[in-house]
Each structure stands twice: as structure tokens, then as C-alpha cells.
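Colleague: quick one: sequence and predicted model below, then my questions.
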Amino acid sequence: MPRVLIVLLCTAGVVVTLAGIREIGSIVGPVLLALVLVLAVSPVRTWLQKHGAPGWTLVAVPLIIVLSVLLGMVAILTVAVVQMATLAPTYDTQFNQLVVEAQRLAGRLGIGTKQMNEALTSFDPGKIFELAQGVLSGLLNAFSALILVIVLLLAMCLDAQAFSRVLSMGTARRPKLIGALGDFARKTRRYLLVSTVFGLVCSALDVTVLWLLGVPLPLLWGVLALITNYIPNIGFVIGLIPPALLGLLEGGPKTMIFVIIAYMLINFVVQSLIQPKFLGDAVGLSTTVTFLSLILWTFVLGPLGALLAIPLSLLARTLLIDSDPDGDWAAALISGEVPPGRGTKANSPHVA
């Protein structure tokens, strides 16, 4: 078949598949979330089994850990939405003062027009929080099918041991696929572990800065920063919006600028300089692919897709590339790393 036709058919297949996943996203999203959570706590089940724990604990302990994390995230997001809605109307006076100062500054700069003054005067301070509240509400809605997630978690925890045995039986027949699935589980756990540890470090530093600057509810925004840390590339920006806006209304533009600078410095040092050294090859995705996967999975599954963008991309890589014996070139393309010994040699006939 002509290569162009193959490319078009593959592209059409991808589009149809993603469109189908999007149509049943309310089912696929909770299933994938449950899968990632079960993989995250699977070492606990392995440890209990190795130490001869009773059979019921192999299901109960991992399930309790996962449910505690899941319910904790839902509670935190709920509190964040309520607090944002409650605090917004209390800053009318501060907002009006900021409007007056902005009008004076615009007048001194010679850009004070009638339209600008009318826009500033008619602006509702509650509208400042609409973006933050929309993001938080979207994340909260992503966990709205909580009963389905809990049932799936219970089912997956019950089947985890049998599923592991089935995979072990298939090693001889499908070694490439079984190895790829094992790598997916390992990389997903490592990604979640490293992201959680460094997310806690960033959150602790964020809470300290917000407390020193007098921003309301610093602990709440620190926990929110931990949750948004799992969203690659733009997660810290989402976690920055609420405290920055509260800093503006509580202490003025200077406080807001300090909050923004502090968040940017903390994010750059911890997540851009230190975290990649510990993460290593856990992700196996280039920066461009990571950003594109964030856009893609957010479009397909909404806020839950943004939270699970990296694990979902790793799963797609496992099923489509790593399980293919001839997929080394494609794996190097999306990871940006050439496997050892696979580089182009100087005496290659393809080199001019």
C-alpha cells in the first residue's frame, strides 16, 4: 500500500478512536483513574503478600489508602471552591480602591479614556475569581462519578493478584507486550512518587511564602498547588491564580507580584532544575510530546485528562510503540533520546 494511504488510514483510526473515547469519557475517565490509582499502591499489596499477610488485607489495605487519597482530594477541591465563592464578595472595598488607583495611574500616563474608566468602574470583583472557580469546579466534577470509581477500585483490587498471574503466564508467548506493560506500571509509579515528593516540597515552600505575605488561607492554596502539580507544564499556573488574586486584594499589587515571583522561582528551582534529575527516564516523553499530550487528553477527557495526561500517554506508548518489536525508532522519536548503539555511524552509507 502507498505510504500516504497508510498515514491517512492511521490518522483516521486515531481520530475515530479519540472521538469514541470522548463520547464515553464519563466511563473511560473513572476507569483510567482507578487503574492509575491501583498501580500506584500495587507495591503495598506486593509487600503484604511477601510478608505473609492474610488474603483480605491484600485488598483492604490498598483500597483504604487509595480511597483516603481520593476522598481527600475531593474534600480539598470542595473547600477551595466554597472558600473562593465566600471570599470574593468581602473584597468590594479593596477592589474599588484598586480601581481608583488604576484610574489615577492611567491619567498620569495619559491613557485615561472614558471607555477605560467605565470598564473599570463597572467591573465586578467577583469576576476575577471566575477562572479559578471554573478550574476548581471542573476538577471537582471530574470526581463526580465517585461511586463508579470506588466500585472500580474494589473490583481491580480484587482482581489484581489474578491479573498478575495471567500476565506472568503470557511472558513466554508475548514477551515484548508483557515487558512493555511492566515498564508502564513501573514508570507510572515512579512518576507519581517523584511528582508527589517534589509537589510536597513546592507546596511547603508556597505555604511559607503565602503565610509571610499575609495571603488568606495559605494552607489551602498549598494543598491546591500539590494537586495541580500533577498537571504538566501549566499546573503551577493554575495553582498560582487564587493566591495571586487574593494577594492583590489583600495587600495590593506589590503582594501579588511577590506571590507570582515566589511561585515562579520555587517552580523553576524545584521542578525545572532538581526534579528532572530524580525523575530520569520515568516519563520517556519529550517536552513537546508532553505538552501536546496535555492538550490532547484535556480535550478528550476534560480536567481528569489533564491530571492523567502523563500516565495516559505512557499507556498509549506502551500499547502502540513499546509492545512493537520494530518500535525502537518511534520510541526514540517521542522520547527525544536515541538508544545506546543506535546512533548513525560516521561510515554509514547514508551519510554524505
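Modeller: Good, I have the coordinates. Residues are numbered from 1 along each chain as shown.

Colleague: can we go C-alpha only for contacts and neighbour counts from here?
Modeller: Noted.

Colleague: what sits against the residue nearest to the spatial centre of the chain?
Modeller: When the chain is reduced to its mean C-alpha position, the nearest residue by Cα atoms, centre = their mean turns out to be Ile231, at 2.3 Å. Applying Cα atoms under 8 Å, 6 or more residues apart in numbering, one finds that Ile231 lies in contact with 294, 306-309.

Colleague: change it to 10 Å
Modeller: Ile231 is in contact with 195, 237-238, 294, 303-310, counting by Cα atoms under 10 Å, 6 or more residues apart in numbering.

Colleague: same deal with Arg108?
Modeller: If you count contacts by Cα under 10 Å, 6+ apart, Arg108 has them with Ala102.

Colleague: what's the distance between it and Val99?
Modeller: The spacing between Arg108 and Val99, counted by Cα to Cα, to the nearest Å, is 14 Å.

Colleague: where's stretch 40-54 relative to the chain centroid, distance-wise?
Modeller: What separates the centre of stretch 40-54 from the centre of its chain is 27 Å, taken as Cα atoms, centre = their mean, to the nearest Å.

Colleague: buried residues in that stretch?
Modeller: Residues of stretch 40-54 classed as buried by neighbour count (16 or more other Cα atoms under 10 Å): 40-42, 45, 48.

Colleague: out of those residues, flag the one nearest to Pro242.
Modeller: Ala40 (29.4 Å; Cα to Cα).

Colleague: from Asp124, how far out is that closest one?
Modeller: 44 Å.

Colleague: wait, Arg45 sits on Ala53?
Modeller: Yes - with contact taken as Cα atoms under 10 Å, Arg45 and Ala53 are classed as touching, separated by 9.3 Å.

Colleague: show residues contacting the helix or strand containing Leu5.
Modeller: Using DSSP states H and E, Leu5 maps to helix 3-23. If you take Cα under 10 Å, 6+ apart as the criterion, helix 3-23 is touched by 25, 27-29, 296-297, 299-302.

Colleague: got another one to weigh against that:
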Amino acid sequence: MFEDIKIPGYLNKIVVLVLVILALAGLKLVSSILGPILIAMFFSILIYPFLKWLNRRGFSYNVSIIITLVGFAVLGGVIIEILYFSLSQMVSALPSFSINSSSALSSEANYVAQTIISHFPMGAVTDIVGTAVFVFFATIFMIYEIPNLKVRLEKGLGKDNNNLNEMIGLIDTFIKYFLIRVKVNLFAALGFIGIFLAFDINFALLWGILTFFLGFIPYLGIMIAAIPPILATWAKYGIQGAILITILFIIVNTIAESIIFPRQTGKGLQMSIYVVFVSLFVWGWILGPSGFLLAIPLTIIVIKYLEKYDETRWLAILMTSDDDENNVNE
């Protein structure tokens, strides 16, 4: 009786959009715990190639796991300690921060600085460190489980399962992209730390770590990371020092983003610039700060999923870009 009923195409698209909205709303409800878990997952995916590299070098699986976990524990512990002490000292120093009134545009700069300070979540330092500790231990357990997880999936789904192969291929793409991103961000962070040390700017390591992680946020990350040290330089050396350090930032960032990154990635992610920009705010709203860091990989997952079905492939096409589009108006 109902077999002859044909659902209009436009109704299918409406249903898909409603389901997407409901899914995003559900993610929003569990964002406080989902965000750190996703960050731990991506960290473990990034670290896993190092474990495989050790295994290929002749180390046994157990020895490779131990070396990887110890190395990550040492690195993670150092970063958490730097974050804790630097953030604690910075919070205690913020109330007395001001730019010398003899400096040009000092009143405007002080207004910007005080606005940032007044909105700085003073009580969030403990939460930031607590989240970092959770991510640290969650990543350790995930690193240990990843090889076993792959074996279990292959046993349950079969090695020739299309969905499993697509997922593995997507993870490999993420690993390649993020390893390149890590190299570029590390170059920028070390360059900025060198500039901070040369200018004798306080909390140089903190600003470097901030630059490294915010570098994963397209377009906006580096600009946000540059604001605190520029204001600190303005307070110490006046507007001339702020202008000089800004120029140095631009030079380092241009080398990293316009020379190193394109040569490493080739054509890139084939994502619309508009989609990249909007995805930052969408995932930031859904997951909080972790959403900004994971916006690109999460958007790629959505696009790959939409491409699999006829009803949603049009959405995937809208979200991607093509090199041929540049020749449309020629």
C-alpha cells in the first residue's frame, strides 16, 4: 500500500537538514566532555605514527609502547608545568599591567589591554590545567589502545570492509595533514619565542605554546596569539617596539604559511574559504575552545560523510572548492 508512495526530493533534503541540526544540538549538550575527548583522540592519532616508526626500527611492540608513553608523559608534563606556572604568574601580574602614558596612543592601547584583562577568566586557570591533565591521561590510554582497536575492528568488520578502509584512509589523511601542520606551527612558535627572548618579553614560553596551538585555527589563530606579546612590547618599549615586533611576526608567519605550508601540502584540503571561516565559529559554538582547534578535521569528516549519500552529496559539493572555479570568469 505504502510502497507506491514517492517522497519528494525537496522533502528528503529538509529531513536531512533537520537531522543535521538535531545532531549538532546533541553535540552542544555534551560539549564539555566531548571536546577534551576529541582533542585526546586527535593527539593519539598524531602520536601513533611515532609508535609505528619505532616498531619498524626493530623495537618490539611493548618496548615501542613504553618509549612512546614515556616520551609523551615527559613532554606533556613539561608543557602542563609551564602552563600552570606561567598562567599563575600572568594572572597575578595582570591587575598592574599598563602602558606608559608617555607612549603614543597609550590611552587607546591601555583601553584595549584593560578590556582584555577585564574579560579574562581569572578563575579559568585551574580549569585549563585540569582539562590539560585529563587530555594528557586520556591520550596515554588511547595511544595504548589504538593498535588493539584496529585489530578488533578488522575482526568485527573484516579487512576488506569498505567503511573500515575509508575510515583508515581518512585517518591517514589527517595524520599527514596534521604532521605538516605541527611542523609549520613549530617553526612559527620557535621563531616567535626567539623574538620574545630577543625583546626580553615575559612569559616567552607561554606565548610560544599559545602560538603553536592557535596555529591550528586558520586565519584567526596567529592574530589572537600575537595580541598579548604585542601589548607587552608596547608597555615596555613604546609604540615603536610594538610596530617592530609586529613586522617580525608578519615575516615569520608569512614564511610559515605562504612558503613552507603550501610546499608541504600541495593543493591543500580543497575546502571553500567561506566554509573554513564559518566552520570555526560553528564548531567553536558547539564544542567551545576545542572546537576552534578541531574545526577543519571535523568539517572534513562531515564533508566525507555527506559525499557518501545521494541526498546529501549536493551539500558536500557546496562545501568544497575546485581549482577550475578560478577560471569561471575568465
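Modeller: Looks like it arrived, so ask away. Nothing here was measured: the structure is a model prediction, and the numbers come from that model.

Colleague: any idea what the TM-score is?
Modeller: For these two chains in superposition, a TM-score of 0.80 is obtained (TM-score structural alignment, normalised by the length of structure 2); 317 aligned residues with a Cα RMSD of 3.5 Å.

Colleague: got the contacts of Ile231 of structure 1 as a markdown table, with neighbour count, distance to Leu181 of structure 1 and secondary structure columns?
Modeller: Written out in a markdown table, the entries for the contacts of Ile231 of structure 1 read as follows (neighbours: other Cα atoms under 10 Å; distance: Cα to Cα, whole Å; DSSP: H, G, I helix; E, B strand; the rest coil):
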| residue | neighbour count | distance to Leu181 of structure 1 | secondary structure |
| --- | --- | --- | --- |
| Ser195 | 22 | 21 | helix |
| Val237 | 17 | 33 | helix |
| Ile238 | 17 | 32 | helix |
| Leu294 | 24 | 22 | helix |
| Pro303 | 23 | 25 | helix |
| Leu304 | 24 | 22 | helix |
| Gly305 | 26 | 20 | helix |
| Ala306 | 25 | 22 | helix |
| Leu307 | 24 | 21 | helix |
| Leu308 | 23 | 17 | coil |
| Ala309 | 25 | 17 | helix |
| Ile310 | 26 | 15 | helix |
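
Colleague: closest to Ile260 of structure 1 among the residues you listed?
Modeller: Ile260 of structure 1 lies nearest to Val237 out of the contacts of Ile231 of structure 1, by Cα to Cα, at 9.2 Å.

Colleague: what's the match for that closest one in structure 2?
Modeller: The pairwise alignment with structure 2 assigns Val237 of structure 1 to Met223, based on TM-score structural alignment.

Colleague: please apply the same query to Leu315 of structure 1.
Modeller: In structure 2, the residue equivalent to Leu315 of structure 1 is Ile301, according to TM-score structural alignment.

Colleague: about what we covered before: just the ones in helices from the contacts of helix 3-23 of structure 1, please.
Modeller: Among the contacts of helix 3-23 of structure 1, the members found in helices (DSSP state H) are 25, 27-29, 296-297, 299-301.

Colleague: buried ones from these, can you make that a ChimeraX selection?
Modeller: Buried members of these, identified by 16+ other Cα under 10 Å, are gathered into one ChimeraX selection as follows:
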select :25,29,296,297,300,301
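
Colleague: so Trp99 of structure 2 lies in a helix, does it not?
Modeller: For the record, residue 99 of structure 2 is Ile, not Trp. No - when the secondary structure is assigned by DSSP: H, G, I helix; E, B strand; the rest coil, Ile99 of structure 2 falls in coil instead of a helix.

Colleague: wouldn't it be in contact with Ala242 here?
Modeller: No - between Ile99 of structure 2 and Ala242 no contact is recorded; they are 11.4 Å apart, counting by Cα under 10 Å.

Colleague: overlap in contacts of the two?
Modeller: Both Ile99 of structure 2 and Ala242 are contacted by 231-236, under the criterion Cα under 10 Å, 6+ apart.

Colleague: now the ones in helices among the contacts of helix 3-23 of structure 1 as TSV including distance to Lys187 of structure 1?
Modeller: Supplementary listing: these in TSV, determined by distance: Cα to Cα, whole Å:
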residue	distance to Lys187 of structure 1
Gly25	24
Ile27	24
Val28	21
Gly29	20
Leu296	21
Trp297	19
Phe299	24
Val300	23
Leu301	22
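
Colleague: that older thread, helix, strand, or coil at the residue nearest to the centre of structure 1?
Modeller: Of the three states, Ile231 of structure 1 takes coil according to three-state DSSP.

Colleague: quick one, strands of the stretch 1-150 of structure 1?
Modeller: Counting by DSSP state E, counting those that start in this stretch, no segments of the stretch 1-150 of structure 1 form strands.

Colleague: can you find the partner of Gly247 of structure 1 in structure 2?
Modeller: Across the alignment, which pairs residues by TM-score structural alignment, Gly247 of structure 1 is matched by Thr233 of structure 2.

Colleague: grab the nearest non-local neighbour of that match.
Modeller: Nearest non-adjacent residue to Thr233 of structure 2, counting by Cα to Cα, 6 or more residues apart in numbering: Ala242, 5.4 Å away.

Colleague: show me the contacts for Gln240 of structure 2.
Modeller: So, once contact is read as Cα under 10 Å, 6+ apart, Gln240 of structure 2 ends up touching 103-104, 233-234, 246.

Colleague: could you check how far it is from Leu231 of structure 2?
Modeller: If you go by Cα to Cα, the gap between Gln240 of structure 2 and Leu231 of structure 2 works out to 12 Å.

Colleague: check Val20 of structure 2 too.
Modeller: Going from Val20 of structure 2 to Leu231 of structure 2 by Cα to Cα gives 42 Å.

Colleague: do Ser272 of structure 2 as well
Modeller: Relative to Leu231 of structure 2, and taking Cα to Cα, Ser272 of structure 2 is found at 33 Å.

Colleague: now do Ile317 of structure 2
Modeller: Computed as Cα to Cα, the Ile317 of structure 2 to Leu231 of structure 2 distance reads 42 Å.

Colleague: same thing with Ile250 of structure 2?
Modeller: When Cα to Cα is the yardstick, Ile250 of structure 2 and Leu231 of structure 2 sit 16 Å from each other.

Colleague: between the two, which is the more surrounded one?
Modeller: Between Ile250 of structure 2 and Leu231, counted using other Cα atoms under 10 Å, Leu231 has the larger neighbour count: 22 against 15.

Colleague: so the match of Gly247 of structure 1 touches Ile201, yeah?
Modeller: Yes - the pair formed by Thr233 of structure 2 and Ile201 meets the contact definition of Cα under 10 Å, at 6.8 Å.
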